[in-house]
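**Student:** Fold the following and give me the result.
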Amino acid sequence: MTELWKPVGGVFTKEPPVLPDAGYPLSTVSIVILVAVIFTAALVFRIARQSKQPEWRLRQHMLDIGVFSTLIYIIVITVLVWGRISTLLVMPLNEFGDFVAGIFGPVAFLWLVLGYFQQGDELRLSTKALEDQADELKRSVEHQATLADATLKQIEVQQQALQLQLEDRDKTLLASFNIEMNFKLLSEQEQVVFSARLTNTGNDSFRVYVDFDADMTVGNRYFFGDIKSTSHREFDVIFLESEEGVEGLCYVSYEDARGNIRRESFSCRYKPTDSQPWIEKIRSVPLAPPYFVRAESTPD
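**Tutor:** Modelled structure (predicted):
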C-alpha cells in the first residue's frame, strides 16, 4: 500500500506536498540592490558634473540614461532567471518566445522613447543651425549693402574732386574776353560804323574768331589769330539797317594752350535810336571759385 502523506491541514495525499518557493536569498537581493545603487550613483554623478556647463540640458544625457538603465535591467533579469535556466531548455518554443518578448519588451520601449527625444533634439539643433545660417546670411547682405553704399559715396567724392580738378585746370587755360563798341563814323552809304575792341583779360588764346548771328552785321566772321593775355584787337562792326534794330548773339571762339576749342557768348542789341550798341557777356552757373565763367565748346 502506497504510503499516504498527511499534511498539516489534515488532508491525505498520495504525493508529497510541494513546498512553497522560499524566494531568493537575502544576500542575492542585497547584491542586486547594491549594484543598482552603484550604477544609479555613477549616472547621477556624471550628470551632475556636466550640469555646470553653460547651456546644459538633461536631454543631452539620453544615451547615458539608456545605457545605465539597460545594464541595471539586464543585471536584475539575470539574477531573477539564473536559478531557472534549466527550465528554459524544456520550454515549448511559443512559451520561450513569450518569455523573450516579455524580457526585452521594456528595454525596447525604453530605447524607443529615448530615440524619440534624441530625434527631437537633433531636429531642434538642425533648425537652430538653419536659423543661424539665415541670420549670418542676413548680416552678410547688410554688410555688403553697407560696403556698396560706402563705395558709392567714395566714388561720388572722387568724382567731385575730379570735377574740381578739371575746373581748376580749365581756370588755368581759359581766356576771358570783353567787347566794347563805340561810334566811329558814318560811311558813304550812310551805314553806321562802330569801332569794337576785343580784350583778353584771361590766359593766352589762339586762333581767335568773332562771329555774329546772321542778319545782324555786314560780314559775320572776324579772324584775329592769337591774342595773348592782357592783349586786345580792334575791328569795325557795321550793323544792318533796320527800323526795329537788330538783336542776337555774338560768339568768341578760340583754342586754349592744350588745343581745346572754347567759346564765349555775348548778347548784342542795336537800335537806330541808340547812340551805341548794347553788348553783355552771357555767364553760366557760378562754379568754384565763385563767378568763374565756363567756356563753351564750339561744334566741329
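**Student:** okay, CA-based contacts and neighbour counts for the rest of this
**Tutor:** OK.
**Student:** For the helix or strand hosting Thr199, buried residues please.
**Tutor:** Per DSSP states H and E: Thr199 is located in strand 192-200. Buried residues in strand 192-200, counted by 16 or more other C-alpha atoms under 10 Å: 192-194, 196-200.
**Student:** Out of those, the closest to His232 would be?
**Tutor:** Thr199 (4.1 Å; C-alpha to C-alpha).
**Student:** In contact with the closest one, which residues are there?
**Tutor:** 177-179, 230-233 (C-alpha atoms under 8 Å, 6 or more residues apart in numbering).
**Student:** And this one, please, so the two structures can be compared:
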Amino acid sequence: MGRVLAITGIVLSVAYAVFAWWLVGDRIQTLQTMGLNEVGDFLAGAFGPVAILWLVLGFFQQGIELRQGTKALLLQAKELQSSVEQQKELVAVSRDQVNAELEAAQEAKAQRVRAIRPFLVFSSTGGSHSGNDHGLSFTIKNLGAPISHLVMKFEGDMTALNRSIDALDKGGHIEFQYKFNGTGEGLADLMTLNYLDSDHNQGEAQFKIVVDTSSSLPRIKVVA
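**Tutor:** Below you'll find the model as predicted:
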C-alpha cells in the first residue's frame, strides 16, 4: 500500500508540475522583476498544493504503518498467549508425571514396609497346676519377616517376664511361662514389643494378656 501511495504522489506531483508550467510557463521571466515578497508568495502558492498533497499522503502512510504495527503486536500477543498455554500444558504434564512418580514411590515404599513387617501370633500352650499354684505357658510366633533387637516389656502383673532377644526369624517363636497363686481372676498385663525390621526401622506390637478363669483351670488368652 505504501508503494501505491508513493506512485500516486509522484504521478500527481508530475501532473501538477505540468499544469503549473502550462499555467505560468510563459511568465517565468517576470519573476526577475518581482519583489522578494511577491516571489515568496508565488512560490508558496505554486508549491503549497504539492506540499499539502505529500502531507496527506504521509498521513495515510502513517496510518497504514500504525495499522500494520497494531496487527504485528496483536499477532505477537496471540503467539505469546499460545506459548503461555503450551507452557501451562507442559507444566501440567510435568506435575502429573511428578505426582505419578511420587505415588509410585510411595506405593513401592508401602509395599516394602509390608514385605518386611513381622506377623506376630500369640498362642496359649497350656500350663501346669498344683493346687492354687499355676504356671501358664504361651508363645509369640513370627509368621512374617525377620526382626531383630526385640525388647519385650510387660506392664501389670507379668513384669517378671520382661526380656530382650537379639533376633526373631520367620517361623521363630518365643516361649513364656507365667506363674501365680490363686484363681488368677483379674490378673492382666499389656505386653509391648519393640523391634527393628530388616531396614532397621523401629516397630512396635502390643498384646493385652489376661488370665482366663472361665473354665475349670485358668489359662492365658489375648483380649483385642
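**Student:** what's the most distant pair in the contacts of Thr199 of structure 1?
**Tutor:** Ile179 and Thr230, at 13.2 Å, using C-alpha to C-alpha across these.
**Student:** out of those two, which sits in the busier spot?
**Tutor:** Using other C-alpha atoms under 10 Å as the criterion, Ile179 of structure 1 and Thr230 rank with Ile179 on top: 18 against 14.
**Student:** My reading is that that one lies in a strand. Confirm?
**Tutor:** Yes: counting by DSSP: H, G, I helix; E, B strand; the rest coil, Ile179 of structure 1 is found in a strand.
**Student:** Looking at structure 2, name the residue matched to it.
**Tutor:** Under the alignment by TM-score structural alignment, Ile179 of structure 1 pairs with Phe122 in structure 2.
**Student:** now swap in Thr217 of structure 1 and tell me
**Tutor:** Checking TM-score structural alignment: Thr217 of structure 1 goes with Met158.
**Student:** Could you do Phe68 of structure 1 as well?
**Tutor:** Per TM-score structural alignment, Phe68 of structure 1 is aligned with Val11.
**Student:** Wait, a helix at its match?
**Tutor:** Yes: checked against three-state DSSP, Val11 of structure 2 lies within a helix.
**Student:** before we move on, back to that, the strand holding Thr199 of structure 1: average distance to aligned residues in structure 2?
**Tutor:** In the superposition with structure 2, the average deviation recorded for strand 192-200 of structure 1 is 2.1 Å (mean C-alpha distance after the TM-score superposition for structure 1).
**Student:** same thing with stretch 121-133 of structure 1?
**Tutor:** Mean deviation for stretch 121-133 of structure 1: 2.2 Å (mean C-alpha distance after the TM-score superposition for structure 1).
**Student:** residue range for that stretch in structure 2?
**Tutor:** Against structure 2, stretch 121-133 of structure 1 falls on residues 64-76 (TM-score structural alignment).
**Student:** For the stretch 201-300 of structure 1, which segments count as helices?
**Tutor:** In the stretch 201-300 of structure 1, no segments count as helices under DSSP state H, counting those that start in this stretch.
**Student:** Which stretches in it count as strands?
**Tutor:** All strands of the stretch 201-300 of structure 1, identified by DSSP state E, counting those that start in this stretch, fall at 205-212, 221-227, 232-238, 246-255, 261-270, 278-281.
**Student:** which helix of structure 1 spans the most residues?
**Tutor:** helix 93-173 (DSSP state H).
**Student:** re earlier: with respect to Leu26 of structure 1, which of the buried residues of strand 192-200 of structure 1 is nearest?
**Tutor:** Closest to Leu26 of structure 1, out of all of the buried residues of strand 192-200 of structure 1 and judged by C-alpha to C-alpha, is Asn200, at 127.8 Å.
**Student:** And the closest one? What does it align with in structure 2?
**Tutor:** Correspondence of Asn200 of structure 1 to structure 2, assessed by TM-score structural alignment: Asn142.
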